[in-house]
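In: let me see the structure of the following:
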Amino acid sequence: MTIKDIARLAGVSPGTVDRILHKRGGVSKDAEKKVLEIIEQVGGFTPNVIARNLVLNKVYQIAVLMPLFNAESPFWQYPKEGVLKAIEEVSSYGMKVNISYFDEFDVETYKKALDEILKDKNLDGIIIAPHFTRETLDRKSQLEALNIPYVFMNVPLTGLNNISFVGQDSFGSGRLAAKLFHISQNTRKPRIIVVEVLEDFENYYGLDQRVKGFISFFADHPSYFKIDKLRVPNKNSQVFYQLLEESLKMYDDIGGMFFPSNALTKAGKYFDMHQIKLDMVVGYDMTEENKEYMNKGIFTFLICQEPFQQGYKSIKLMFEHLIYGKKLNRVYHSPIQILAKENLEYYID
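Out: Modelled structure (predicted):
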């Protein structure tokens, strides 16, 4: 939004708007009231804030780094839509946002994209989905050297000086998943398989926290359940299905499976093809495919986290921090929502 835009909407000259913003006088009360009302309507800015940015012609440069939305990562469609919606709303007020993407199953793409962002000395803020633990921590000094605010989205990585985090409590959601098994008690088969995807699973902070939360619940609530882990690759579907099949054949007492990652969808496809229905299957996120498997009775519960809002809120918080100087909360947690077949159609992100 420029001085000319405000003048056009108010039906006055740009010079009149400038005098009002800088309190130089010589303007009718009616014109001043109209201009200030328009400033309020177009975003709730105080005159001092919008004046500062209009006069200085300041454009804040923001970099966003997030996983690429594709068939392997359908979840990321929704944070991306949230980011794009927020960009649409703030772009007129002195913020330019550039989005970079990485493959969430390829650490090299993450390193390359993050290193490119860290080279940019003109940035005023960064928003990162810090998917890979070691590679992010290794770049802590470079992040700090930029001396600009940065926000984490979706992954609650600790050990850095990000000004805020927007996303789900991964550890807490893992405990909730375990409690669903614990209170349902609808299986006499005692074995629960926790399916960890990727060979270097511990480097995926958010996913690893979900598993640790799951295990911690059963440590605090002893039961007849036996917890085993199955580690499988996500990229190679054939190997994924082979290991899943071997696990199902190896044990005849599997009561359920917990999927802390989007491998849940791939497992749903396998279960559907082979007409396999376990007593309990719990995983994450309401994508179209997961909705289909839920309706078929293949999945028991989905844990959701308002992904659109994660993307949207990350941009808006950075905007408020830079434009208004608003001090952000350390954490903005997404709700931990439980979906079953019975309430699936009522879910709105």
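In: every contact and neighbour count from this point should use C-alpha atoms.
Out: Noted.
In: go through whichever strand or helix holds Glu81 and flag the buried ones.
Out: Assigned by DSSP states H and E, Glu81 belongs to helix 77-90. By neighbour count on 16 or more other CA atoms under 10 Å, the buried set for helix 77-90 is Gln77, Tyr78, Pro79, Lys80, Glu81, Gly82, Val83, Leu84, Lys85, Ala86, Ile87, Val90.
In: please name the nearest non-neighbouring residue to the residue sitting nearest the centre point of the chain.
Out: Closest residue to the average C-alpha location of the chain: Asn154 at 3.3 Å, with CA atoms, centre = their mean. Distances taken as CA to CA, 6 or more residues apart in numbering place Gly167 nearest to Asn154, at 4.3 Å, with adjacent residues excluded.
In: give me the neighbour count for that neighbour.
Out: 25 (other CA atoms under 10 Å).
In: so it makes contact with Tyr332?
Out: Yes: using CA atoms under 8 Å, Gly167 is in contact with Tyr332, at 6.6 Å.
In: now show me the structure for the sequence below, then we'll compare the two:
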Amino acid sequence: MRTTVSEIAREAGVSPATVDRVLNEREGVRPRTREIVMQIARRLGYFGPQEDTTTDTQLRLDFVLPAGSNSFVRTLKKYLLEESRGRADVTANIHEIEGFDPDRLSAKLTDLRGHTDAVGLIALDHPQVREAINDLTKSGVRVGTLVSDIRSVDKIGYVGVDNRAAGRLAGFLLGRFLPRGPHNIAVFIGSLAYRGHEEREMGFRSILSEEFPEMRIIGTAEVSDDRDLAYSETMRFLDQGNISGIYNIGSGNQGIAQALRETRGKRKIAFIGHDLTDATRLMLLDRTMDAVIDQNPRVEAREIIRLLASSVKGSTEPEFLPRLQVVFRENIPAN
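Out: Predicted coordinates:
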């Protein structure tokens, strides 16, 4: 059966209309987007069977990700493995680090010296980790950051959304959902050791200050992406006072949702979070969650592999930042 335009669009992280414009050679599409759509269309067999592209040159790529129950990271891991299997020139290995632990993360990066061509990682912004990244780069290994950036290290690039813009978008949504007037807002953070989480909080605070000064953040809970801790912190906020909105910067959405469901009869609280997963789909459907700010893990997996592999081969590729998408109950995309 021939590959469809919708299948190409889903793989590429663009709309079917964009794919249609590319396949029919119409204007209005960026060159890099056009290139990605054509590559995926060829890989999926839209133009017929591909020629054998097997190569003797195998690149070893290693990805260092946080361990745990984070649904987004599990999905990202799946796509990293799928995308690497779809390339004849790449072998990928996944390493998972327990906890928000700079010692373990830096030790793993040190262990990879001499055993890999390139490393992609979701990195803590910590002096020990920054030093380990720079040492790894000096040894000849290409390094790229993923999902959460670190600015002051020697790397080939970053693949992920603009997290400050994501935080501003969350603040804008809450400000539009809630009626004008004073409101108390609770903010949940995975870990401030992730620059991406810190940038989201900064963006959120900045737009509230600029556009919605009557909305007040009454507390911030750092929950380490632990759903049980997120549940207990949500109950604490609910017991302490009348909150109107919740913004969850990281994971732990299921713990927050459990607390809101248990107290649903008492009040309606606007709830904004990140990343469309099986769990957040259900939260949107039963109206526990009002909106999800999504980043496309399939696109991020594809782009970090492209960035790392191209760098090892001696070429420089432009960054292709995934777009932010807001998902509501009414526009949940098909799996």
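In: please state their TM-score.
Out: Laid over one another, the chains give 0.76 as their TM-score (TM-score structural alignment, normalised by the length of structure 2), with 287 aligned residues with a CA RMSD of 2.7 Å.
In: counterpart of the residue nearest to the centre of structure 1 in structure 2?
Out: Matched by TM-score structural alignment, Asn154 of structure 1 corresponds to Val147 in structure 2.
In: what residues are up against its match?
Out: Ile122, Tyr158, Val159, Gly160, Val161, Gly196, Glu300 (CA atoms under 8 Å, 6 or more residues apart in numbering).
In: wasn't the last one part of a helix?
Out: To tie it back to what came earlier, the one meant is Glu300 of structure 2. Yes: under DSSP: H, G, I helix; E, B strand; the rest coil, Glu300 of structure 2 falls within a helix.
In: so how far is His333 of structure 1 from the equivalent of it over in structure 1?
Out: By TM-score structural alignment, Glu300 of structure 2 lines up with Gln310 in structure 1. Note on Gln310 of structure 1: its distance to His333 of structure 1, by CA to CA, to the nearest Å, is 9 Å.
In: the more surrounded of these two?
Out: Gln310 (26 against 16).
In: that one against Gln77, yeah?
Out: No: between Gln310 of structure 1 and Gln77 there is no contact under CA under 8 Å: 11.7 Å.
In: need the overlap of contacts for the two.
Out: Counting by CA under 8 Å, 6+ apart, Gln310 of structure 1 and Gln77 have no contacts in common.
In: helices of structure 2, residue ranges please.
Out: Applying DSSP state H to structure 2 gives helices spanning 5-12, 16-23, 31-43, 71-85, 102-111, 127-138, 163-177, 195-211, 227-240, 253-262, 278-285, 297-312.
In: in the fifth one, what counts as buried?
Out: Looking back up the chat, that one is helix 102-111 of structure 2. Applying 16+ other CA under 10 Å to helix 102-111 of structure 2 flags Pro102, Leu105, Ser106, Lys108, Leu109, Thr110 as buried.
In: kindly reformat those residues as a markdown table containing distance to Ile133 of structure 2.
Out: Converted to a markdown table, the buried residues of helix 102-111 of structure 2 look like this (distance: CA to CA, whole Å):
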| residue | distance to Ile133 of structure 2 |
| --- | --- |
| Pro102 | 12 |
| Leu105 | 10 |
| Ser106 | 8 |
| Lys108 | 10 |
| Leu109 | 7 |
| Thr110 | 8 |
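In: how about those, which pair is most distant?
Out: Spanning the widest gap among those are Pro102 and Thr110, at 12.1 Å by CA to CA.
In: any idea how far Val49 of structure 1 is from Thr133 of structure 1?
Out: Counting by CA to CA - Thr133 of structure 1 and Val49 of structure 1 are separated by 37 Å.
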